[in-house]
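Visitor: Predicted model and sequence follow; I will ask about them next.
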Amino acid sequence: MPKLNREDVEKLTAMAIDLARNGQTTELLEYFDHGLPLNVQDAGGNTALMMAAYHGHGDAVRGLIERGADVDVRNGRDQSPIAGAIFKGEDEIVRMLLAAGADLDAGTPPARLAAEMFGKKHLLAPDAD
């Protein structure tokens, strides 16, 4: 990928975040396969992984994790992808993030507390389905 200036990176980041939010996995992953940094954050601190997880797009989450996305990058409100997925009731995504080593104690609120608040503590058990 050619050297990009800050404005170009911001535009590409915004487009990637929108693709993640909308579950356009093939297009999203192409951005990262062509050199956009996996953990790039928008103005709110959100990563593509955060948006895909929050909106329940399992294929996008899986593809980002497979490419090495950091599952613990928190947004500007100190929210983690796994806590967001718990909040939204995205059980499959929670399992994927756990399998990828997500930190249950990071962020505000941490995933452990979010799971307790939303009746999802069973998802965090080592033998969860």
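Guide: It's in.
Visitor: From here on, just use CA atoms for contacts and neighbour counts.
Guide: Noted.
Visitor: which stretches of the protein form helices?
Guide: Applying DSSP state H to the chain gives helices spanning 6-22, 25-33, 48-54, 58-66, 81-88, 91-99, 111-117.
Visitor: any chance of those helices in CSV, with mean neighbour count and distance to R74 too?
Guide: Listed next are those as CSV, based on neighbours: other CA atoms under 10 Å; distance: least, CA to CA, whole Å:
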stretch, mean neighbour count, distance to R74
helix 6-22, 18, 14
helix 25-33, 17, 19
helix 48-54, 29, 8
helix 58-66, 19, 15
helix 81-88, 26, 7
helix 91-99, 19, 13
helix 111-117, 19, 12
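Visitor: Presented hereafter is structure B, for comparison with structure A:
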Amino acid sequence: MRPEPPEAVGEAAEGTVDQAVELAHALFDLARAGDTDRLAAYVDAGAPVDLTDPQGNTLLMLGAYHGHASTVRALAERGADVDRLNDRGQSPLAGAVFKGEGEVVAVLLEHGADPDAGRPTARETAQLFGRGDLLP
């Protein structure tokens, strides 16, 4: 069962824990799928832009790793931390470089992502996987 529309974000967060968890799972799914408009509507209605999953991956990290430049842009424009590391110390930029997602890399750099953040850094990842063309 899907959560209520974006207008109900506050209600779900104040409701039962099950409702809040269900909403969080739905938001992570939207980020992975690149459903930018729906995800942005939830964030605009009050969902945390830097919501993290149990592994510390933010919505932006999931969007970046799955190659959704428009989702990454929308979240960055709403204040998402483009350098927030997951629990493994990985940055969204390093993930995008690893996956060869040039458009995502460009969006992250445009929004100030640090190529030297995390371990391995995006620069190290680019060197390791022969993707030096993705970084300036």
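Guide: Received the coordinates, thanks. Because the structure is a prediction, the values reported are computed rather than measured.
Visitor: quick one on the thing from earlier: nearest to D42 of the first structure, of the helices of the first structure?
Guide: Closest of those to D42 of the first structure is helix 6-22, at 6.2 Å (criterion: CA to CA).
Visitor: residue closest to the middle of the second structure?
Guide: Nearest to the mean C-alpha position of the second structure, by CA atoms, centre = their mean, lies L60 at 1.1 Å.
Visitor: Map it across to the first structure for me.
Guide: Correspondence of L60 of the second structure to the first structure, assessed by TM-score structural alignment: L49.
Visitor: With P115 of the second structure instead?
Guide: Correspondence of P115 of the second structure to the first structure, assessed by TM-score structural alignment: L104.
Visitor: which residues sit in contact with the nearest residue to that match once chain neighbours are set aside?
Guide: Excluding its sequence neighbours, the residue lying closest to L104 of the first structure (CA to CA, 6 or more residues apart in numbering) is A111, at 4.8 Å. A111 of the first structure sits next to S80, I82, A83, I86, D103, L104, D105 when contact means CA atoms under 8 Å, 6 or more residues apart in numbering.
Visitor: which one is the aligned residue in the second structure for the first one nearest to, not counting chain neighbours?
Guide: Under the alignment (TM-score structural alignment), S80 of the first structure pairs with S91 of the second structure. Take S91 of the second structure and drop its neighbours on the chain: the residue closest to it by CA to CA, 6+ apart is L85, 4.7 Å away.
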